[in-house]
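> Sequence first, then the predicted structure, then my questions.
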Amino acid sequence: MAGPRTMTRDQRLVLWIAVLASFVSFLDGTVVTVALPAIQRELGGGLTTQQWIVDAYLVTLGALILVAGSLSDVFGRIRVILAGLIGFGVTSVAIAIAPTAELLIVARALQGVAGALLVPSSLALITATFRGPAQSRAIGIWTAATTSAMVAGPVLGGLSVDFLSWRLVFLINVVPIGVTLWLLAILKHHDVRPEAATVDWLGAMLCTVGLGGIVFALIEQPNLGWASPVIWAPMSIGILSFAGFLVRQAVARDPMMPLGLFRVRNFWTGNLATAFIYGALALNGFVVGVYLQQGAGLPATLAGLATLPITVLMIIFSSRVGTLAGRWGPRLFMTLGPLLMAVGAVLLLTVSPDFSYWTQVLPSVIVFGLGLTLTVAPLTSAILGAIDPAHSGIASAINNAVSRVAGLIVIAMLAAIVGGSLDLDGFHRAAIVTAAMLATGGLVSYAGIRNPPKQPTDAAGSPEAATPGAVGSSDRTDSAGG
């Protein structure tokens, strides 16, 4: 295994493929929020339509990301990434030409299917190729590079909305998709696939129906009320289906979500922290992106540029933070990062009718960005570094599913959080909820995450590659000191 600063040709190609494959998924996530007001003006619909434009993607992504992780481990990461790239490109074109909001929502749902194939497979490719400090550094580089989508998305989305059309921004995925397909063609890399592994299709169906029913009920409940059978019937079916999914995972021969993974302390604790942190990130991103346009009156370009400092900070420091987390352990970073983000969210309470970006929003953005930079790479490394590389696909998929489903549920509950309207009072309520969720994520990390043991060094004084603990073997993390 190459040292953290000396990658082989194949390792560099793997890292670039992982970065670009994830880039297209992250790019669409940031583009959509900035484009929502323009989409609403052209295609119609209110807050519920905006929620569905975001959540249609997240429903299929969150529901199928687990089966995508299984597909990655069964059929190979390269093959699954290839299918995801092609599907993402086709659905991006469908979104760009959608004549109605309903068809756009359907296209977004299909795009979520393709997106489910990309992120866990790309991250699993990294964790299967790099181990030890090299893995922490690679994940840090992946975090910094994919975060550039947070720059490109809002800026390109805002420019397109203001000067061209929101439709064109969904077509910019063609470039990174094309480059990634070319890199896949020149990579001399063969997937290692277990012969007896299968995909749990029944589990996939139960998970999809479970999440879809619950989220539909949460989004439509403010319009129809809990007494409506259109609400309580899907909610009941969703809850029963998801309960059936969990039972299925306990008895299936090749489950989508092996419950034994949750015996590893850093894995289950990291995923619990992920739920709070990424739920808060989804809420903050949606509310800030929409309010700056509809409440504060900023044009789409300026609204897109408003959170640019967050991305700049992550691009500059994420790789370094990943390296430090590999050396010192993730616990400190996973505790301080979310708490710092919580402070940033509280600063949004200074936003007033007499709006000023420089004094009311920018301080929050900078503090939030510093906290996010401290959090992301160590969180990913702590979770995936605790799992055997043979299960890296499903482990990455579970973590991504947790983050996406957390965002999905929070956005579905948006009307209840903001009080039915995203005015200034609703904006402040969302900031308080965001801060509370982030603080909870930091406290969960402090209480539950354990730093792995110090690694031995070779004769040259370089850390040797870590040998990961087997699935379900929690001793490696439970016995380590904090």
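Yep, that arrived.
> Please make it C-alpha for all contacts and neighbour counts, starting now.
OK.
> so after the host helix or strand of residue 445, what's the next helix or strand?
For residue 445, the host element (DSSP states H and E) is helix 424-448. Going down the chain from helix 424-448, the next helix or strand is helix 475-478, by DSSP H and E.
> Check which helices and strands the helix holding residue 445 sits against.
Using 3 or more Cα pairs under 8 Å, 6 or more residues apart in numbering; DSSP states H and E, the elements in contact with helix 424-448 are helix 265-294, helix 331-347, helix 414-418.
> With distance to residue 225 and mean neighbour count as added columns, please give those helices in JSON lines.
Below are the helices and strands packed on helix 424-448 laid out as JSON lines (distance: least, Cα to Cα, whole Å; neighbours: other Cα atoms under 10 Å):
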{"stretch": "helix 265-294", "distance to residue 225": "23", "mean neighbour count": "23"}
{"stretch": "helix 331-347", "distance to residue 225": "31", "mean neighbour count": "25"}
{"stretch": "helix 414-418", "distance to residue 225": "12", "mean neighbour count": "21"}
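> any chance of these in JSON lines, with distance to residue 378 too?
Converted to JSON lines, the helices and strands packed on helix 424-448 look like this (distance: least, Cα to Cα, whole Å):
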{"stretch": "helix 265-294", "distance to residue 378": "10"}
{"stretch": "helix 331-347", "distance to residue 378": "7"}
{"stretch": "helix 414-418", "distance to residue 378": "29"}
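> Which one of the ones you listed lies nearest to residue 432?
Ranking these by proximity to residue 432 (Cα to Cα) places helix 331-347 first, at 6.4 Å.
> putting a second one here so we can go through both:
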Amino acid sequence: MDGGLRLKSAQGRWVVLAAALGSGMAMLDGTVVNVALPAIGADLGASLAALQWTVNAYLLTLAGLILLGGSLGDRYGRRRVFVIGVCWFALASGLCSIAPTVGVLIAARALQGIGGALLTPGSLALLQASFHPDDRSAAVGAWSGLGGVATAVGPFLGGWLVSGPGWRWIFVINLPVAVVVAALTLRHVPESRDERATGRFDVPGAVLAALALGGVTYALTAAAEGVSAAVWVSAAAGVLLGVAFVVAERRSPRPMLPLELFRSRLFTAINLVTLGVYGALSGVFFFLQVQLQTVSGFEPLVAGVAFAPVTVLMLLFSARSGRLATRIGPRLPLTLGPLVAAAGVLLMLRIGPAASYWTDVLPAAVVFGVGLTLLVAPLTATVLAAVDVRRAGIASGVNNAAARAAGLLAVAALPLLTGLSGEQYRVPSAVDSAFRTAVLICAGLLAGSGLLALATVPGRRPAVAVEPDTSWYCCPTGPPVDPGHQASEST
């Protein structure tokens, strides 16, 4: 049954605040971790592979379990699962903050990803279930604006914490936020569930997906240190588990990933574009913070806010970009956006030793931000429009998972492709060389994604009218984050 809350009511405003703070906590965490990587490496004596896993452990469990997390909310109560996710995320953050070794930090980050998989789908699902249909768009808009504030504040806060109290405080900051979110949610958010949700969960599918991604990620990460029998075994296991996942989803009566969605040529094409775009963005931001701090000598605070213009541009113009794509069709923005973003990435080649922010960094940030502003909202709207309205939730969840998986694989593969390994991330000359190679690879991925959109996306307006989602804001120090659609809407 549809909810009946009104946005202007006191309870309605509390519901939006709780959902925005919850998703904002996850967005903030994704923003600040990349800023802290050099400091984490120096403090814990971590290798480059360990820093890769500091990022990827979170993405691995999040990407593998996010669709299952949405299903759990539909079945057992969206408020309940949301609160469990918030508390889980907070406890894992606390463990991250006291990690004595990088191994413990990586394990805690994996636990954080599980919390994120429970929390992320529930944020928008709470709004969808709680508000009157006439107020849902306004509620989502308010939620998006508050989420954008979290994204904008994140780089400054992360840089300040790393430069001041230390990197561990980027995780401590989640604890008081989680307490507030849980209290607001339990007091003000009504419980809701899908009474039609029956049958078994696709736990085998979720496990196979996570293991397949884990096997391939381990192989790519370990191969940078040298190809060994373990690398080949891991790679083969990842591929075989991926095949097993496809077979399991084809046979499952209620699959986590309905393969029939890919019968839509447009849906398939847009997800391929998503893989290219978000793989490139994740790779750029992983290398960028190391380049700015190790090679260019920027302090963490300055490095953290260096690409703030990207967030500002997206906050101001993403909604307009979505409306423009609705009027003229998605092909042009989805072609020009990646190409302009690729040009911005190429401008990052100017970022080197003794780089100037105003002449070397800012122009790249502005051009890059213009490209992302053109493409992000139309990308989300087009993937939703590629399927029936009743399947928009699962389509968005699949696209979200594709973006996470792309980031996971990019962070694992790029150091291998650029020849950076071991302790070399502390050597300015080695980092500078690897960064330039990574920039060229990522620019190529973006340009290829734009050309793929040109060849596959229709120039006309999508057949299914879907309000563009303005929640895909780009973290200036991490991959764009979608705080989660109702990822597992019943099909």
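Structure received. Everything quoted here is computed from the prediction, not taken from an experiment.
> thinking again about what came up before, out of the helices and strands packed on helix 424-448 of the first structure, which comes closest to residue 150 of the first structure?
Once these are compared by Cα to Cα, helix 265-294 is nearest, at 10.7 Å.
> What is the mean deviation of the helix or strand just after the closest one from its aligned residues in the second structure?
Under the assignment DSSP H and E, the closest C-terminal helix or strand after helix 265-294 of the first structure is helix 300-305. With mean Cα distance after the TM-score superposition for the first structure, helix 300-305 of the first structure departs from the second structure by a mean of 0.8 Å once superposed.
> wait, which of the helices and strands packed on helix 424-448 of the first structure is closest to residue 359 of the first structure?
helix 331-347 (10.0 Å).
> Where does whichever helix or strand comes after the closest one end up in the second structure?
As assigned by DSSP H and E, the chain's next helix or strand after helix 331-347 of the first structure is helix 362-384. Mapping helix 362-384 of the first structure onto the second structure (TM-score structural alignment) gives residues 362-384.
> The matching stretch vs the first structure, average distance?
Mean deviation for stretch 362-384 of the second structure: 1.6 Å (mean Cα distance after the TM-score superposition for the first structure).
> How far does that stretch sit from its chain's centre?
15 Å (Cα atoms, centre = their mean, to the nearest Å).
> cool, and stretch 88-98 of the second structure?
On Cα atoms, centre = their mean, the centre of stretch 88-98 of the second structure falls 19 Å from the chain's centre.
> Pull out the buried residues from that stretch.
Across stretch 88-98 of the second structure, burial judged by 16 or more other Cα atoms under 10 Å covers 88, 89, 90, 91, 92, 93, 94, 95, 96, 97.
> tell me which of those residues is nearest to residue 105 of the second structure?
Distances from residue 105 of the second structure to the buried residues of stretch 88-98 of the second structure, taken by Cα to Cα, are shortest for residue 96, at 5.2 Å.
> need the contact list for the closest one.
104, 105, 108, 109, 168, 171 (Cα atoms under 8 Å, 6 or more residues apart in numbering).
> Now the helix or strand residue 65 of the second structure falls within on the first structure. Mean distance?
Per DSSP H and E: residue 65 of the second structure is located in helix 48-76. Superposing on the first structure and averaging over aligned pairs (mean Cα distance after the TM-score superposition for the first structure), helix 48-76 of the second structure comes out at 1.8 Å.
> Now do that helix against helix 265-290: the angle between them, please.
140 degrees (axes from the mean of the first three to the mean of the last three Cα atoms, to 10 degrees).
> Beyond helix 48-76 of the second structure, next helix or strand please.
Next element after helix 48-76 of the second structure (DSSP H and E): helix 78-97.
> Downstream of that next one, the next helix or strand is which one?
Once helix 78-97 of the second structure ends, the next helix or strand along the chain (criterion: DSSP H and E) is helix 102-130.
> Give me the mean deviation of that following helix from the first structure.
Averaged out, helix 102-130 of the second structure is 2.3 Å away (mean Cα distance after the TM-score superposition for the first structure).
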